[in-house]
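*Asks:* what shape does this take:
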Amino acid sequence: MTWIYLILAGLCEVWWATAMKLSDGFHQIGWSIITIIGMIASFAGLIIASKHLPIGIAYPVWTGIGAVGSVIVGVVLFHDQMNWLT
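*Replies:* The predicted structure is shown next:
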């Protein structure tokens, strides 16, 4: 169950990062609220997971899911360009 919390927390990282992009610099109140809820959910999941996993494992997994997920969302949803040569 601990790993499930950690994976969900990582997915919440993607959630809030995506919502923050959609908030247009926190000018869109709805997306801004969704961003803050995602941040709270993400940290809560990390806190729960780190009670049973070493922080040296939990934190890199959490940030890794968030980083990779955010790149995927950027490429797929926002059509961000990835240039592998530069």
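*Asks:* could you use CA atoms for every contact and neighbour count after this?
*Replies:* Fine.
*Asks:* just give me the residue right at the centre of this structure.
*Replies:* residue 13 (1.2 Å; CA atoms, centre = their mean).
*Asks:* isn't it right up against residue 40?
*Replies:* No. Under the criterion of CA atoms under 8 Å, residue 13 is not in contact with residue 40, lying 9.6 Å apart.
*Asks:* to check against the first, give me the structure of this:
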Amino acid sequence: MAWVLVIVAGLFEVAMALSLKASRGFTQVLPSIGFVLFALISFGLLNLALTKLDVGTAYAVWVGVGAVGTAVLGMLFMGDQVSAGRIAALALIVAGVVGLNLAGGGAH
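*Replies:* Prediction:
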């Protein structure tokens, strides 16, 4: 269950980052409010998960989900640059997160 919390927290991190972009420097009210709410939910869920998981691995998974999710959605829907190098770098992030889990950074 703790890993589900980390992954859901990472998805809220994606929503937080996209809201931050949409807030245009906190000049747009609804995206700014969304940013704050998504941040609170994301950090709250991560906090709950850390009661059962190693901090380093859980944080890496949270950041990885957030980074990869944000980058992919940015490329698909926000006009961010798409290149083989960027896709390869995202694949390396995923490989690193999987590697940390396989190396035994799970629950304690």
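*Asks:* returning to that earlier point: now the residue nearest to the centre of the first structure. Nearest residue, chain neighbours left out?
*Replies:* Using CA to CA, 6 or more residues apart in numbering and skipping the chain neighbours, the partner closest in space to residue 13 of the first structure is residue 66 (4.8 Å).
*Asks:* who touches both of residue 13 and residue 40 of the first structure?
*Replies:* Counting by CA atoms under 8 Å, 6 or more residues apart in numbering, no residue touches both residue 13 of the first structure and residue 40.
*Asks:* now do the SS call for residue 36 of the first structure.
*Replies:* Following DSSP: H, G, I helix; E, B strand; the rest coil, the label given to residue 36 of the first structure is helix.
*Asks:* and for residue 26 of the second structure?
*Replies:* Applying three-state DSSP: residue 26 of the second structure is coil.
*Asks:* ok, the residue nearest to it when sequence neighbours are not counted - contacts?
*Replies:* Leaving aside its chain neighbours, residue 26 of the second structure sits nearest to residue 32 (5.4 Å; criterion: CA to CA, 6+ apart). Contacts for residue 32 of the second structure (CA under 8 Å, 6+ apart) come out as 19, 20, 22, 23, 26.
*Asks:* rerun at 7 Å
*Replies:* 19, 20, 23, 26 (CA atoms under 7 Å, 6 or more residues apart in numbering).
*Asks:* can you list the buried residues in whichever strand or helix holds it?
*Replies:* Using DSSP states H and E, residue 32 of the second structure falls within helix 29-49. Buried residues in helix 29-49 of the second structure, counted by 16 or more other CA atoms under 10 Å: 31-35, 38-43, 45-47, 49.
*Asks:* mind checking what residue 94 of the second structure lines up with in the first structure?
*Replies:* Using TM-score structural alignment, residue 94 of the second structure has no partner in the first structure.
*Asks:* and residue 94 of the second structure, how close does it get to residue 87 of the second structure?
*Replies:* The spacing between residue 94 of the second structure and residue 87 of the second structure, counted by CA to CA, to the nearest Å, is 11 Å.
*Asks:* I am finished for the moment; much appreciated.
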